[in-house]
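**Student:** What follows is a predicted protein model with its sequence.
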Amino acid sequence: MKAGARDRQGWIVAGLLALATLVMLLIMGRPPICTCGAVELWHGAIDSGNSQHIADWYSPSHVIHGFLFFAAGWWLLRRAPLAWRYALAVGIEGSWEILENSPVIIDRYRTATMALGYSGDSILNSMSDLAMMSIGFWLAARMDWRVTLALAVAMEWLTLWVIRDNLTLNVLMLSFPVDAIKAWQAGG
């Protein structure tokens, strides 16, 4: 099979995986948009509107997912066409969006993190998270790794400073909750 046809298949698979994520979220009964009825390009408040609109303070963590998926694909699957590494990244991110919106993870966020009123993502936000991951993947594919790393660190520090949360703390608190961090994140 020629490289062009193999790449085209990878792009098609990536699109089908994104579509499958959307369909699964619909089947799960996730709301298409914020139940408030509004669609905001940016929701900067840390409240029940988080994870309901197009972008919020958690969007940078999904860009970083893209950085990490690109790096892992480059390291582990260097011989695979970029389109197929991207399809794998879409599959992983889509799987996370489905898992993240399951009752077990929603309850985990409520009990182990500062997201006390978290009710899951709207479909709009989940698909935006998938797009943010894609942006991160494509930036990492085009930038020097040092720039990618510096950008990831800057995004982690910015969100830590602004909302007392970031990808690192999110993973830590979901996996091994620390009461002192939870209290600090709540402003205590």
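**Tutor:** Received, thanks.
**Student:** Only C-alpha atoms from now on, for both contacts and neighbour counts.
**Tutor:** Will do.
**Student:** give the contact list for the nearest residue to residue 50 once chain neighbours are set aside.
**Tutor:** Counting by C-alpha to C-alpha, 6 or more residues apart in numbering, the nearest residue to residue 50 once its immediate chain neighbours are dropped is residue 56, at 6.4 Å. Applying C-alpha atoms under 8 Å, 6 or more residues apart in numbering, we find residue 56 in contact with 42, 43, 44, 50.
**Student:** Pull up the gap between the nearest residue to the first one once chain neighbours are set aside and residue 163, please.
**Tutor:** Using C-alpha to C-alpha, 6+ apart and skipping residues adjacent in sequence, the residue nearest residue 42 is residue 55, 4.8 Å away. For residue 55, the distance to residue 163 under the criterion C-alpha to C-alpha, to the nearest Å works out to 14 Å.
**Student:** what does residue 27 give?
**Tutor:** On the measure of C-alpha to C-alpha, residue 27 and residue 163 end up 32 Å apart.
**Student:** here comes the other one, which I'd like you to weigh against the first:
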Amino acid sequence: MTRRSVSPYLVTALTILAAALYLLWIGREPICKCGYVKLWHGQTMSAENSQHISDWYTPSHLLHGLIFYALLWLVARRIPCGWRLAIATLIEAAWEIVENSDAVIERYRAVTISLDYYGDSVVNSVADMMAMVGGFFLARWLPVWASVALVIGFELLTAWVIRDGLALNVLMLLYPLDAVRDWQAGL
């Protein structure tokens, strides 16, 4: 008799499902309070930001996948790629849960220009996790230079269009600077 092993892709899917169920359990909105789901919502200063499938913060989640792939390749390259994806998904799911905690939502509202941010909808959180998975697979497929170009390109694009991005988001969450907040507000 052969013993069947658990698929890392099943673990990845179950991790996303568990995170979604947890977010519902803690009271996150399943979809936008507006009552519908859009594929894209491009207004960052809006109550619908982070409520639909994708928005200007989706590229940062794609970048998470690129970055997690690189970091896990550096520290755990002997682990099969599928299991590295499961680890990356666990990290991303943990981030979605932490990001949507009352403490972090209040922190965003206190130190950034996101005064109307009340957390992501569950559909947005699931889409963010899926964007990370997409970024992970992109990193596996693309040459390193292309992954680096994507990170730089998306950071420059979001900084130019919405005055935010992954690096600025982390900076303002951990070490808020008045000069950055003023620039983001267009002052």
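**Tutor:** Sure, I can see it. Keep in mind the model is a prediction, meaning the values are calculated, not measured.
**Student:** related to what we said a few turns ago, JSON lines please, covering the contacts of residue 56 of the first structure and showing neighbour count, secondary structure and distance to residue 87 of the first structure.
**Tutor:** Converted to JSON lines, those look like this (neighbours: other C-alpha atoms under 10 Å; DSSP: H, G, I helix; E, B strand; the rest coil; distance: C-alpha to C-alpha, whole Å):
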{"residue": "42", "neighbour count": "13", "secondary structure": "strand", "distance to residue 87 of the first structure": "27"}
{"residue": "43", "neighbour count": "17", "secondary structure": "strand", "distance to residue 87 of the first structure": "29"}
{"residue": "44", "neighbour count": "15", "secondary structure": "coil", "distance to residue 87 of the first structure": "30"}
{"residue": "50", "neighbour count": "25", "secondary structure": "coil", "distance to residue 87 of the first structure": "27"}
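**Student:** Now which residue in the second structure aligns to residue 27 of the first structure?
**Tutor:** Aligned by TM-score structural alignment, residue 27 of the first structure pairs with residue 25 of the second structure.
**Student:** wait, what's in contact with the spatially most central residue of the second structure?
**Tutor:** In the second structure, the residue lying closest to the centroid (C-alpha atoms, centre = their mean) is residue 61, at 3.4 Å. For residue 61 of the second structure, the residues meeting the contact criterion (C-alpha under 8 Å, 6+ apart) are 128, 129, 131, 132, 135.
**Student:** Identify the residue nearest it in space, chain neighbours excluded?
**Tutor:** On the basis of C-alpha to C-alpha, 6+ apart, the spatially nearest residue to residue 61 of the second structure that is not a chain neighbour turns out to be residue 132, at 5.0 Å.
**Student:** What is the neighbour count of residue 154 of the second structure?
**Tutor:** If you count neighbours by other C-alpha atoms under 10 Å, residue 154 of the second structure ends up with 18.
**Student:** Apart from its chain neighbours, what residue comes closest to it?
**Tutor:** Nearest non-adjacent residue to residue 154 of the second structure (C-alpha to C-alpha, 6+ apart): residue 59, at 6.4 Å.
**Student:** How much space separates the one you found from residue 179 of the second structure?
**Tutor:** 24 Å.
**Student:** So which of those two has more stuff around it?
**Tutor:** Neighbours were counted for residue 59 of the second structure and for residue 179 using other C-alpha under 10 Å; residue 59 has more, 23 against 10.
**Student:** Show the residue spans covered by the helices in the second structure.
**Tutor:** In chain order, the second structure shows helices spanning 8-25, 58-76, 81-99, 102-111, 122-141, 144-162, 166-174, 178-184, with DSSP state H as the criterion.
**Student:** now these in TSV, with distance to residue 32 of the second structure?
**Tutor:** Compiled in TSV, the helices of the second structure are given as follows (distance: least, C-alpha to C-alpha, whole Å):
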stretch	distance to residue 32 of the second structure
helix 8-25	13
helix 58-76	16
helix 81-99	17
helix 102-111	17
helix 122-141	8
helix 144-162	21
helix 166-174	22
helix 178-184	25
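**Student:** Could you single out the most deeply buried of these?
**Tutor:** Here the criterion is mean neighbour count by mean count of other C-alpha atoms under 10 Å, and of the helices of the second structure the winner is helix 122-141, at a mean of 23.
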